[in-house]
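Colleague: what shape does this take:
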Amino acid sequence: MMNNLFSIFDPSTNLFNLSLNWLSTFIGILFIPLSFWLIPNRHYTLWNFISLKLNNEFKTLLGTNGFKGTTFIFVSLFFFILFNNFLGLFPYIFTSTSHLNITLSISLTLWLSFMIYGWINNTQNMFIHMIPQGTPPILMPFMVLIETISNIIRPGTLAVRLTANMIAGHLLLTLLSSTGINMPNSLLGFLIFIQILLLVLESAVAVIQAYVISVLSTLYSSEVN
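Modeller: Next up is the predicted model:
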């Protein structure tokens, strides 16, 4: 039963031995209508409003030491994860963000970039972050060890957080839908209502997780400046 349950996350679709499931990562481009590129319209207004809000917030988190244009990286990251999270809620569309292949690739790439830049250009600042201000001298070796471990596991926590949230919601929806076969007709309406509520909740989780990943990445970036 567990094998059948988790099989919904298997990238099984292929053509000429080429996995096509991962192409769902690029379906988000279809959400951008052609008119978006031609004239200002409602799509453009909504997209521009969200982008500007995120850009201002990320700019505040980065502070005055951040490079100009850095916020666009995190805005793009937000939309990329948001599209993939939402697409996974549609039937027969592979949820790429439920796999560590995608989430760990994103988080590890960002984290390595921050670490390489920080240790090369701001070495003293990186050492300062190892010991919080006001730490007693006797606790300094332990604080360095704790801060080092917490820094190393950051990409893993980012990736697992997103993957676990996507898997949990999809598994719950699958479990409830599988019980509908043996359920009396009088309770089917209640089951459908619960499924709709779960879909609304999963839609909120899709937005929240994309926002959390983007904000945390921005905070990690601000530490190396």
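
Colleague: from now on I want contacts and neighbour counts done on CA atoms only, so please keep to that.
Modeller: Will do.

Colleague: how far out from the middle of the chain is the helix or strand harbouring L61?
Modeller: Element membership for L61 (DSSP states H and E) is helix 42-62. On the basis of CA atoms, centre = their mean, to the nearest Å, helix 42-62 sits 17 Å off its chain's mean C-alpha point.

Colleague: could you list every helix and strand in contact with the helix or strand following it?
Modeller: Counting by DSSP H and E, the next helix or strand C-terminal to helix 42-62 is helix 70-87. Contact here means 3 or more CA pairs under 8 Å, 6 or more residues apart in numbering; DSSP states H and E; on that basis helix 70-87 packs against helix 42-62, helix 188-223.

Colleague: any idea how far the nearest residue to K59 once chain neighbours are set aside is from N55?
Modeller: Closest residue to K59 apart from its sequence neighbours, by CA to CA, 6 or more residues apart in numbering: T71 at 6.2 Å. Distance, T71 to N55, using CA to CA, to the nearest Å: 6 Å.

Colleague: which of these two has more neighbours?
Modeller: Counted by other CA atoms under 10 Å, T71 and N55 do not tie: T71 has more neighbours, with 22 against 19.

Colleague: residues in contact with that one?
Modeller: By CA atoms under 8 Å, 6 or more residues apart in numbering, T71 lies in contact with N55, F58, K59, T218.

Colleague: the last one: neighbour count?
Modeller: Which is T218. 24.

Colleague: do the third one as well
Modeller: Using other CA under 10 Å, K59 has 21 other residues around it.

Colleague: ok, then the element right after whatever helix or strand E147 lives in?
Modeller: Assigned by DSSP H and E, E147 belongs to helix 140-152. Sequence order places helix 154-179 as the next helix or strand after helix 140-152, per DSSP H and E.

Colleague: got the angle between that next one and helix 188-223?
Modeller: Between helix 154-179 and helix 188-223, the angle comes out at 170 degrees (axes from the mean of the first three to the mean of the last three CA atoms, to 10 degrees).

Colleague: could you give the angle of helix 154-179 to helix 70-87?
Modeller: Using the same axes, to 10 degrees: helix 154-179 against helix 70-87 is 20 degrees.

Colleague: show me what helix 154-179 is packed up against.
Modeller: So helix 154-179, by 3+ CA pairs under 8 Å, 6+ apart, packs with helix 2-6, helix 100-121, helix 188-223.

Colleague: please provide the structure for the following sequence as well, for comparison with the first:
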Amino acid sequence: MTSPESQPPTPQPAEPESKDRVYRSAPAIAGGVLLLAIAGWLGVDAVITGEGRTPWLALALLLLVVPLVVAFTLRPAVYAGDDRLRIRNPFRIVVVPWGQVASLRSAYSNEVLTESGAKYQLWAVPVSLRARKKAARREMRATAQARRGMGREVSRGGALGTTEGLRQGFSREPLSDGPVRAETDRIMDDLRGLHEARRQAESARGEVTVRWAYEVLAPAVAGAVLALILVGLG
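Modeller: Sure, this is the predicted structure:
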């Protein structure tokens, strides 16, 4: 009989790895799907019904257009993990450890600035000035509502002649949990918070890496060259 001391220790289950937060642009994805559907319909129709070099030219243009549409609409994404920020732009993939991030800036575009001075745009998190203006109007309406509600409570407290009523008027809960922000601005706030929390971590150190998306560039260049040859041949 095996003694309890000689029994092998029970293996402990491995801690699950935290998954990256993924940010993408829903309008860009919807537009990309629509453009691909139109390009596919026109291209297939030209291949089937076209004569002479038309089917070959249609194929060349599809080879050029489809990768570009995918690159600028479906492909862009931002992956935020505990140790690094991975940016998938139309033609490049940039991996920036949190320790190398100097700041996350929002102006007319959302960008990451590294400690070395390099700047990378976040294509998947585009700035919408219209959404910012809409959020500002909502914030103004919420503030006005809160002030009107506070005024009513203060008036009621004063009419009752009690300090308790006055105190309740000023302690009314706000109508919103915080400032109203555009969606992309909220995403940037999340990224800044993650950066502040993880930039000093030992595992968040490393070098910035940049890789070109040859899987997009190669077919697009091939389609452009083939289209030029076919057009040149007349």
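
Colleague: work out the TM-score between the chains.
Modeller: The TM-score (TM-score structural alignment, normalised by the length of the first structure) is 0.26; 76 aligned residues with a CA RMSD of 3.6 Å.

Colleague: after the helix or strand containing L62 of the second structure, which helix or strand is next?
Modeller: Secondary structure from DSSP H and E places L62 of the second structure in helix 54-69. Downstream of helix 54-69 of the second structure, the next assigned helix or strand under DSSP H and E is strand 77-80.

Colleague: now do that following strand: which elements does it pack against?
Modeller: Where contact means 3+ CA pairs under 8 Å, 6+ apart, strand 77-80 of the second structure is packed against strand 21-23, strand 84-88.

Colleague: residue ranges of the strands in the second structure, please?
Modeller: 21-23, 77-80, 84-88, 92-97, 101-106, 110-114, 119-121, 209-212 (DSSP state E).

Colleague: quick one: closest of the ones you listed to L42 of the second structure.
Modeller: strand 77-80 (28.3 Å; CA to CA).

Colleague: ok, back up a step: pick the most deeply packed of the strands of the second structure.
Modeller: strand 84-88 (a mean of 24; mean count of other CA atoms under 10 Å).

Colleague: switch the helices and strands packed on strand 77-80 of the second structure over to CSV; also include distance to R130 of the second structure.
Modeller: Below are those laid out as CSV (distance: least, CA to CA, whole Å):
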stretch, distance to R130 of the second structure
strand 21-23, 20
strand 84-88, 24
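
Colleague: for V231 of the second structure, which of the ones you listed is the nearest?
Modeller: Comparison of these against V231 of the second structure by CA to CA identifies strand 84-88 as nearest, at 33.7 Å.

Colleague: tell me what angle the closest one forms with strand 92-97.
Modeller: Relative orientation of strand 84-88 of the second structure and strand 92-97, computed by the same axes, to 10 degrees: 170 degrees.

Colleague: which helices and strands does strand 84-88 of the second structure pack with?
Modeller: Strand 84-88 of the second structure packs on strand 77-80, strand 92-97, going by 3+ CA pairs under 8 Å, 6+ apart.

Colleague: give me that answer again for 10 Å
Modeller: On a contact count with 3 or more CA pairs under 10 Å, 6 or more residues apart in numbering; DSSP states H and E, strand 84-88 of the second structure meets strand 21-23, strand 77-80, strand 92-97, strand 119-121, helix 183-198, strand 209-212.

Colleague: so for R152 of the second structure, which of the ones you listed sits nearest?
Modeller: helix 183-198 (32.2 Å).

Colleague: how about the closest one, which residues are buried there?
Modeller: Buried residues in helix 183-198 of the second structure, counted by 16 or more other CA atoms under 10 Å: E183, T184, D185, M188, L191, R192, L194, H195, R198.

Colleague: need these in JSON lines (columns: distance to L166 of the second structure).
Modeller: Putting those into JSON lines (distance: CA to CA, whole Å) gives the following:
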{"residue": "E183", "distance to L166 of the second structure": "37"}
{"residue": "T184", "distance to L166 of the second structure": "39"}
{"residue": "D185", "distance to L166 of the second structure": "37"}
{"residue": "M188", "distance to L166 of the second structure": "39"}
{"residue": "L191", "distance to L166 of the second structure": "41"}
{"residue": "R192", "distance to L166 of the second structure": "39"}
{"residue": "L194", "distance to L166 of the second structure": "41"}
{"residue": "H195", "distance to L166 of the second structure": "42"}
{"residue": "R198", "distance to L166 of the second structure": "44"}
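
Colleague: tell me which of the helices and strands packed on helix 70-87 of the first structure approaches L100 of the first structure most closely.
Modeller: helix 188-223 (14.1 Å).

Colleague: buried residues in the closest one, which are they?
Modeller: By neighbour count on 16+ other CA under 10 Å, the buried set for helix 188-223 of the first structure is 191, 195, 198-199, 202-203, 205-207, 209-211, 213-215, 217-218, 220-223.

Colleague: which elements pack onto it?
Modeller: For helix 188-223 of the first structure, the packing partners by 3+ CA pairs under 10 Å, 6+ apart are helix 42-62, helix 70-87, helix 100-121, helix 123-130, helix 154-179.

Colleague: from memory L228 of the second structure sits against A60, does it?
Modeller: Yes. Using CA atoms under 10 Å, L228 of the second structure makes contact with A60 at a distance of 9.1 Å.

Colleague: who touches both of the two?
Modeller: Among the neighbours of L228 of the second structure, those also in contact with A60 (CA atoms under 10 Å, 6 or more residues apart in numbering) are A222.

Colleague: the helices and strands packed on strand 77-80 of the second structure: which one's closest to G158 of the second structure?
Modeller: strand 21-23 (50.1 Å).

Colleague: which secondary structure elements does that closest one contact?
Modeller: strand 77-80, strand 84-88, helix 183-198.

Colleague: number of nearby residues for the closest residue to L104 of the first structure other than its chain neighbours?
Modeller: Once flanking residues are discounted, L104 of the first structure sits nearest to A159: 4.9 Å by CA to CA, 6+ apart. For A159 of the first structure, the neighbour count with other CA under 10 Å is 23.

Colleague: and for A159 of the second structure?
Modeller: 11.
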